[in-house]
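> Take a look and give me a structure for this.
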Amino acid sequence: MRSVLIGNGVVIQHGGADYLNANIIQRGIDNIRAGCHPAHLYPRECADFVFALAKEHPAALNGDYDSYVFTTYDRMSLTDFKSRYDSARTYSATEIGFEDYFLLFELVHNKLSITNPERFNSRGVLRRMFLDSVFNKGKIESVHKQFSAGFVRWLKTHNHILTTNYDSNLEIATGLPVHHLHGSFNTLSEVYDPNSFRNQLEDDLLDGEKVDFDYPHLYSTCLVSYVGDLKSYSMTQSSLANTGMKKFVEGYQSNPDLRKQIDSWDESNDLVKRLKEAIQLKAEHPELEHSEQYPHEILGNISGTLEIVGLSPNNDGHLFEHILENKNITQIVFHHFSAQEAADAKQLFSSKNLSTRDVRDFWVDVNT
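Predicted coordinates for the structure are as follows:
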């Protein structure tokens, strides 16, 4: 069996420099300055916010924020963050990884003791600005027009196509199903789906947030985070919620004492009230479930050969952990862009049967 994992390098190869990190950030800033953005969904202050966070980049590298890290995964993320930049030089706003801005965001909010809902709302508008820039007014969805016939044929030789990309170019080009590990512009997040389980509850869980479906990509399942642990949590959240809810409902229906206890829960606490209502609602409508919007199990189920194209071995470690744990993956072919990437891949996959190949040679072969 053959599988392939595709990253953003494939979009850059065919869509050009527009999808490099620096240009994604610059485009977001330029769109705001030119007024070419949905100001009712993210304000012009987002551009100023990016520059304010960029000013904290040297402080974060030099350890000034070390005491404002409160979780294990944040501490690991900060360590990784420091390893990827040179503290002896200054980086412009466009040289900082756009997902790293979300780590800077958390560090600054920790230092200033800013909590929800302000923190949640500010994070949300920053996410929308960057997602809108990646979407590039929908142009990213046309990148497949630049795919060669040879590349499309090569894609079709695989049993499974997986990607960390948000766009739908792979499925359009091949006509095959594609596993979007980090979500898709074309899939509405359950948070905003009026027919979802969570939105059948009486409370307005959006807390009055106005949704404009003229911009569906801003309400999609796309995961944007500075740390793999948070992405992993988001990928498995629905599955865990369904399992937990099933156990609650089974007890509610089979144990009269538990049913009486749940029915008498104090509703003054919003979380308790929502859990109580959800249990009662699912007991009445067992078909209701949280939708599984991220195919998190696929990396544990594939077997045989896995080729990786367009991904850095230094990003998305949460995905590589699943690959390393899968003993049925017998060979990995890693297409690298530099000698350093090849060396890093060899270290990362030292326990696997690995071969590395210069991605430029790959493109020559599939395009001829």
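
> make it CA atoms for all contacts and neighbour counts henceforth
OK.

> I figured residue 100 hits residue 81, correct?
Yes. In this structure, residue 100 is within contact of residue 81 by C-alpha atoms under 8 Å, at 7.5 Å.

> now the strands: where do they sit in the stretch 1-150 of the chain?
Remark: strands assigned in the stretch 1-150 of the chain by DSSP state E, counting those that start in this stretch are 2-6.

> From residue 38, how far off is the nearest residue to residue 192 once chain neighbours are set aside?
Leaving out its chain neighbours, the residue that sits closest to residue 192 by C-alpha to C-alpha, 6 or more residues apart in numbering is residue 219, at 6.7 Å. Relative to residue 38, residue 219 is positioned 13 Å away (C-alpha to C-alpha, to the nearest Å).

> who has more neighbours, those two?
The residue with more neighbours, out of residue 219 and residue 38, is residue 219; 21 against 17, by other C-alpha atoms under 10 Å.

> one more to line up against the first:
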Amino acid sequence: MKNLLVGNGINIQFGGYENTNEAIIVRGIKALEKDNFPKHIILENTEDLVKLIGYLFMEFKYMMNDNYNEFTLSNEEQLCLDDMRKRYKNRKNLILSDVGFEDYYLIYDLFCHKNNIVNPEKFYIREAIKSFFIHSIFNDGNVNEIYKRYPERLKEFFEPFNNIFTTNYDENLGRFTGKTIYYLHGAFHVMDYKYNKNSFRNMLSNKAADNFNIDSNYYYLYSNVLTTYSGYSKNFSINQNQQANEVIEKMAEGYKNNIAIKKDVDSWKFTDNEILKNMYDSIILKVNNEDLRFEEQYPVNEFKSISGELKIVGLSPNNDTHIFEIINNNSNLKQVTYYYYDKTECEVVKNLLNNFTVEFLPVKNLWKEYR
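Sure thing, here's the model as predicted:
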């Protein structure tokens, strides 16, 4: 089997500067002043968002100092902070748009720990930051038009692959190749299950969709797009519904066959604990309809099951360690080729994929071959 994994490098190659990290941040800030900025979805007071991004950048500078370690609350956060320091330590005269937009999620979380900002405020502000970046990446739909700049010969490169996976959110690969594309981190055109009024989640008495009035003009802001600083966090979101389905299925079986479990579950019916109430609703619904499942929107199982050959194009090893971990643990893969943009990526990938003898090729030669 021939498998391909594609990252944002292809968008930068053929879409140009406007798909770079710098452009995403600068465009996002400029968009706050436009009449069509969806402040009714993201945040009414856009000045607060500008100030927050500025505060976070100033806080980023303090985070380069080891004294900030006291504000990490988990090993994962500490590892991500150490990694961020390593990536930026030799860079001088940094400006706000030099910091990776996904790094701002880590900066925000640590800023909240330091200043005792907790949920629900922490959650709502984080969602506003996420939507701010998604709106900018979407770029008024221009991000879906990049395939028109692909050279026709590039179809020869894509043709042999049995499976094409991507961490991108756009539709370019599907429109260009006509093939099925597996979106590992979601896609702009795929609605998140919690907004689908017919989903299992919205059959519970505490309906997630009740809190939202969906504006279809900004459909991409209701998508299942994943964006955060940590591979661990992305992995959690990717596997969340699969794990929930496994638990609910076991509990439903226990409810039908074990009197003690049935008694416990029934006691949750009138609880004030929202999690237990949702568990009760889910189990009872599952008992009455075995076909009900939380929608598993990310093709992680398909990715785990690939075999044979894998080529990786345009994917930075930063922030997506969970993907490299899946690859490294796949004993059915016989050959891995990584197309690098910068040679410094090779050593990082070599460490992440230490179960393989990875073939490293310069991506610029690939683009030249099919131009």
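
> TM-score for this pair?
TM-score of the superposed chains, computed with TM-score structural alignment, normalised by the length of structure 1, equals 0.96; 367 aligned residues with a C-alpha RMSD of 1.6 Å.

> that older thread, show me what the residue nearest to residue 192 of structure 1 lines up with in structure 2.
For residue 219 of structure 1, the aligned position in structure 2 is occupied by residue 222, per TM-score structural alignment.

> For that match, which residues are in contact?
191, 192, 195, 214 (C-alpha atoms under 8 Å, 6 or more residues apart in numbering).

> centroid residue for structure 1?
Among the residues of structure 1, the one closest to the centroid is residue 223, at 2.3 Å (C-alpha atoms, centre = their mean).

> leaving aside the residues next to it on the chain, what's closest to it?
Using C-alpha to C-alpha, 6+ apart and skipping residues adjacent in sequence, the residue nearest residue 223 of structure 1 is residue 182, 5.3 Å away.

> check contacts around that neighbour.
Applying C-alpha under 8 Å, 6+ apart, the residues contacting residue 182 of structure 1 are 163, 164, 165, 166, 221, 222, 223, 231, 235, 294.

> Just list the residues touching the first one, thanks.
Contacts here follow C-alpha under 8 Å, 6+ apart; on that basis residue 163 of structure 1 touches 5, 6, 7, 178, 179, 180, 181, 182.

> likewise the fourth one?
By C-alpha under 8 Å, 6+ apart, the residues touching residue 166 of structure 1 are 180, 182, 183, 184, 185, 222.

> Let's see that with 10 Å instead.
7-8, 131, 134-135, 140-141, 180-187, 217, 220-223 (C-alpha atoms under 10 Å, 6 or more residues apart in numbering).

> Out of the residues you listed, which sit inside helices?
8, 131, 134, 135 (DSSP state H).

> Distance from the chain centre to stretch 270-285 of structure 1, please.
29 Å (C-alpha atoms, centre = their mean, to the nearest Å).

> picking that back up, let's see if you can find the most crowded of the contacts of residue 222 of structure 2.
residue 195 (21 neighbours).

> Structure 1: which residue goes with that residue?
Using TM-score structural alignment, residue 195 of structure 2 pairs with residue 192 in structure 1.

> and what of residue 344 of structure 2?
So residue 344 of structure 2 corresponds to residue 340, using TM-score structural alignment.

> Check the mean deviation of whatever helix or strand that match lives in from structure 2.
In this structure, residue 340 of structure 1 sits in helix 339-348 according to DSSP states H and E. Compared with structure 2 after the fit, helix 339-348 of structure 1 shows a mean deviation of 2.9 Å (mean C-alpha distance after the TM-score superposition for structure 1).
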